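>>> can you look at this prediction? I've put the sequence above it.
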Amino acid sequence: MDTWESLRKECLDCKGCSLADTRHNVVFGDGAENAELLFIGEGPGQHEDEQGKPFVGRAGKLLDEMLEMVNLDRSKVYIANIVKCRPPQNRDPLGVEQDACIDWLRRQTALLRPKIIVCLGRIAAKVIIKDDFRITQEHGQWFERSGVWMTALYHPAALLRDVRKRPETFEDLKAIQAKARELCDHTGL
């Protein structure tokens, strides 16, 4: 059976795909290891690759601000990605890379046993919620699978590029806050 320590050590040594050849750091994940809310992005960018932590660049700063809006922070949630290594030039992770990496996320999720999963962007939503997920039409909608509630937000990087999406994202965040109040025991909401 996995422990956080054994899983992290095993993941940091991963050579399961070609992304291992160009990475500086594996970006395993960050946050409370007993979190009831799991936020999932697509993969690390340059700053994340350099620091070995998810969402630490401009998009990460915006994610922190988004969490603050609903009285959350990284100490109360867990943040991970579909792939743990940076795709070159921040391109979308290829299917073969996602397939090679998804088991790490599954094992993290099994350790966490979250009550709510929030996908950050279309790629995470397509992998986690359903393969034909359309972020512009389906962000903020709730899906339930095996007792876990899932939703998707626009990726923080998309919100940096298009500020017009921020008001609807704020509404989605308020819905996440309400769902967390309903389902979660130790988020402090």
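Received the coordinates, thanks. Numbers count the residues shown, from 1 in each chain.

>>> all contacts plus neighbour counts: C-alpha atoms, from now on.
Fine.

>>> how about the strands in this protein?
In the chain, strands defined by DSSP state E lie at 30-31, 37-41, 78-81, 116-120, 143-145, 148-153, listed in chain order.

>>> which one of those lies closest to Arg23?
strand 78-81 (14.7 Å; CA to CA).

>>> so how far is that closest one off the chain centroid?
Distance, stretch centre to chain centre, for strand 78-81: 4 Å (CA atoms, centre = their mean, to the nearest Å).

>>> in it, what's buried?
Under the neighbour-count criterion of 16 or more other CA atoms under 10 Å, strand 78-81 has Tyr78, Ile79, Ala80, Asn81 buried.

>>> helices or strands up against that strand?
strand 30-31, strand 37-41 (3 or more CA pairs under 8 Å, 6 or more residues apart in numbering; DSSP states H and E).

>>> format the buried residues of strand 78-81 as a markdown table; extra columns: distance to Pro114.
Putting the buried residues of strand 78-81 into a markdown table (distance: CA to CA, whole Å) gives the following:
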| residue | distance to Pro114 |
| --- | --- |
| Tyr78 | 9 |
| Ile79 | 12 |
| Ala80 | 13 |
| Asn81 | 15 |
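
>>> quick one: which of those residues is nearest to Leu7?
Ala80 (13.5 Å).

>>> quick one, what contacts the residue lying closest to the closest one once chain neighbours are set aside?
Excluding the flanking residues, the one nearest Ala80 by CA to CA, 6 or more residues apart in numbering is Gly29, at 4.4 Å. Residues near Gly29 by CA atoms under 8 Å, 6 or more residues apart in numbering: Lys53, Pro54, Tyr78, Ile79, Ala80, Asn81.

>>> before we move on, what about Asn90?
Taking CA under 8 Å, 6+ apart, one finds Pro44, Gly45, Gln46 in contact with Asn90.

>>> picking up where we left off before, any chance of the helices and strands packed on strand 78-81 in CSV, with mean neighbour count too?
Formatted as CSV, these follow (neighbours: other CA atoms under 10 Å):
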stretch, mean neighbour count
strand 30-31, 18
strand 37-41, 24
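
>>> quick one: closest of the ones you listed to Gly60.
Of the helices and strands packed on strand 78-81, nearest to Gly60 by CA to CA is strand 37-41, at 10.6 Å.

>>> ok and the closest one relative to strand 148-153, angle-wise?
40 degrees (axes from the mean of the first three to the mean of the last three CA atoms, to 10 degrees).

>>> distance of the residue nearest the centre of the chain from Pro88?
Geometric centre of the chain, nearest residue: Ile40, 1.4 Å, by CA atoms, centre = their mean. Distance of Ile40 to Pro88, computed by CA to CA, to the nearest Å: 20 Å.

>>> quick one on the thing from earlier: let me have the strands of the chain in TSV, extended by distance to Thr136.
Below are these laid out as TSV (distance: least, CA to CA, whole Å):
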stretch	distance to Thr136
strand 30-31	27
strand 37-41	16
strand 78-81	21
strand 116-120	13
strand 143-145	16
strand 148-153	9
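
>>> comparison target below:
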Amino acid sequence: MIQPSDMTAAELAALLAFHADAGVDWLLEEVAVDRVAEFAAEKQARGARQPAQPPAREATPSASSNGPQSRATPERSPPPRPQPTTPIVIPDDKAIADARFAAESARSLEELRAALESFAGCNLKASARSTLFAEGSAKSGVMIIGPMPSADDDREGLAFSGRAGTLLDRMLQSIGLARQDVLLTTAIPWRPPGNRVPSPAEADICRPFIERQIALSEPKAVLLLGNFTARFFLAPQATIHAVRGQWRELAAGGHTSPVMATFHPQELLLAPATKALAWQDLLTFRQELRSRGIQG
């Protein structure tokens, strides 16, 4: 086994970053322990200590000189154990109400940013490094919303970082847009541990903040990226393949914007064959921007 003393500072930093990206928050032991072998040894030891059970004897009736024979009372079997039930996920109503109050109290994007950074009602914040908020410019009227921060986003404190961010820059350039000219944000402001999907309760707590972002920025067109984002805003049971490339309406705080969903850049990296479909969606999105006078 490689010891930390055998590694350089750069290798140690890379190893720690790998564990953090995998959702490891701390180490419990100085040396790795083979829990599987430990459990097998304990099980074998318990089997050796357990005494053999004597065979059960049948109850025999006892004779009485003054009356009929009496029967031995049969032993009662223990009641069956109750089967474990799946716990019901109940959204934290108070946290949702607090999030709604904090979001609706903001009168500008900067006030909303401050409210989000001070909000402590979502447990995702406890394990995340960064709180992601909208970046870029709302003046163009174009808003792009992704799902939740990736490991790169959480580490850099900026939405759409790493390889996926580089690909998004190219996608925007292909239709005449630039990162600094659009408003980039995520539906969930904190990275879930291990990149898992947020629970329904966590999504409900985060919803007031992103809806307030939309209401305050008043975009003229919204592009949703990824399967989770499409379900979050459009159809909870749909897939990105079913809703992509279709114009719909997105209402938030009295403001309604045309919205279209397409693939997330990370999905394009994992399945390059979908790039042709994403290109069709981007052309449709550019046509809508031109029809609204957003782009020449």
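On my side now, so go ahead. Model, not experiment: these values are computed from the prediction.

>>> which residue lines up with the residue nearest to Ala80 of structure 1 in structure 2?
Structural alignment (TM-score structural alignment) places Gly29 of structure 1 against Ala134 in structure 2.

>>> one step back: aligned partner of the residue nearest to the centre of structure 1 in structure 2?
Checking TM-score structural alignment: Ile40 of structure 1 goes with Ile145.

>>> go on, Val96 of structure 1?
Using TM-score structural alignment, Val96 of structure 1 pairs with Ala201 in structure 2.

>>> check the burial of its match by counting its neighbours.
17 (other CA atoms under 10 Å).

>>> re the thing from before, shared with structure 2, which of the contacts of Asn90 of structure 1?
Contacts conserved in structure 2 for those, counting by both residues aligned by TM-score structural alignment, their matches' CA atoms under 8 Å: Gly45, Gln46.

>>> out of the contacts of Asn90 of structure 1, which is most surrounded?
Busiest of the contacts of Asn90 of structure 1 [other CA under 10 Å] is Pro44, holding 30 neighbours.

>>> could you say which helix or strand contains Ala45 of structure 2?
In the assignment (DSSP states H and E), Ala45 of structure 2 maps to helix 35-49.

>>> immediately after that helix, which helix or strand?
helix 93-105.

>>> return the distance of that following helix from the chain's centre.
20 Å.

>>> output the contacting helices and strands for that helix.
Counting by 3+ CA pairs under 8 Å, 6+ apart, helix 93-105 of structure 2 packs on helix 109-118, helix 200-217.

>>> the last one to helix 109-118, inter-axis angle?
When the same axes, to 10 degrees is applied, the directions of helix 200-217 of structure 2 and helix 109-118 differ by 160 degrees.

>>> quick one: helix 200-217 of structure 2 to structure 1 mean distance?
On superposition with structure 1, the mean distance recorded for helix 200-217 of structure 2 (mean CA distance after the TM-score superposition for structure 1) is 1.0 Å.

>>> what residues sit buried inside that helix?
Neighbour-count burial for helix 200-217 of structure 2 [16+ other CA under 10 Å]: 201-217.

>>> also the first one?
Residues of helix 109-118 of structure 2 classed as buried by neighbour count (16+ other CA under 10 Å): Leu109, Leu112, Arg113, Ala115, Leu116.

>>> reformat those residues as TSV; add distance to Ala10 of structure 2.
What follows is these, written out as TSV (distance: CA to CA, whole Å):
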residue	distance to Ala10 of structure 2
Leu109	39
Leu112	38
Arg113	34
Ala115	37
Leu116	34
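
>>> which of those sits closest to Arg35 of structure 2?
Leu116 (41.1 Å).

>>> re the thing from before, and of the strands of structure 1, who's closest to Leu189 of structure 1?
strand 37-41 (12.0 Å).

>>> now the angle from that closest one to strand 116-120?
Calculated by the same axes, to 10 degrees, strand 37-41 of structure 1 forms an angle of 20 degrees with strand 116-120.

>>> after superposition, how close is strand 37-41 of structure 1 to structure 2?
Averaged out, strand 37-41 of structure 1 is 1.1 Å away (mean CA distance after the TM-score superposition for structure 1).

>>> packing partners for that strand?
Against strand 37-41 of structure 1 (3+ CA pairs under 8 Å, 6+ apart) you get strand 78-81, strand 116-120, helix 122-128.

>>> relative to structure 2, what is the average displacement of the second one?
The one in question is strand 116-120 of structure 1. Averaged out, strand 116-120 of structure 1 is 0.9 Å away (mean CA distance after the TM-score superposition for structure 1).

>>> in structure 2, which residues correspond to that strand?
The aligned range for strand 116-120 of structure 1 is 221-225, by TM-score structural alignment.

>>> which position in structure 1 pairs with Ala278 of structure 2?
Mapped onto structure 1 by TM-score structural alignment, Ala278 of structure 2 lines up with Thr169.

>>> with Thr166 of structure 2 instead?
Match for Thr166 of structure 2 (TM-score structural alignment): Lys61.

>>> who's in contact with its match?
Residues in contact with Lys61 of structure 1 (CA under 8 Å, 6+ apart) are Phe55.

>>> next: Met171 of structure 2.
Counting by CA under 8 Å, 6+ apart, Met171 of structure 2 touches Leu282.

>>> can you check Asp181 of structure 2 too?
With the criterion set at CA under 8 Å, 6+ apart, Asp181 of structure 2 makes contact with Gly136, Ser137, Ala138, Lys139, Ser140.

>>> quick one: what's aligned to it in structure 1?
Under TM-score structural alignment, Asp181 of structure 2 pairs with Lys76 in structure 1.

>>> how near is that match to Asn34 of structure 1?
8 Å.

>>> could you do His24 of structure 1 as well?
To Asn34 of structure 1, His24 of structure 1 is 28 Å away according to CA to CA.

>>> same question, Cys101 of structure 1
22 Å.

>>> cool, and Arg106 of structure 1?
Applying CA to CA to Arg106 of structure 1 and Asn34 of structure 1 gives a distance of 15 Å.

>>> burial check on Arg129 of structure 2, number of neighbours?
As a burial measure, Arg129 of structure 2 scores 16 neighbours (other CA under 10 Å).
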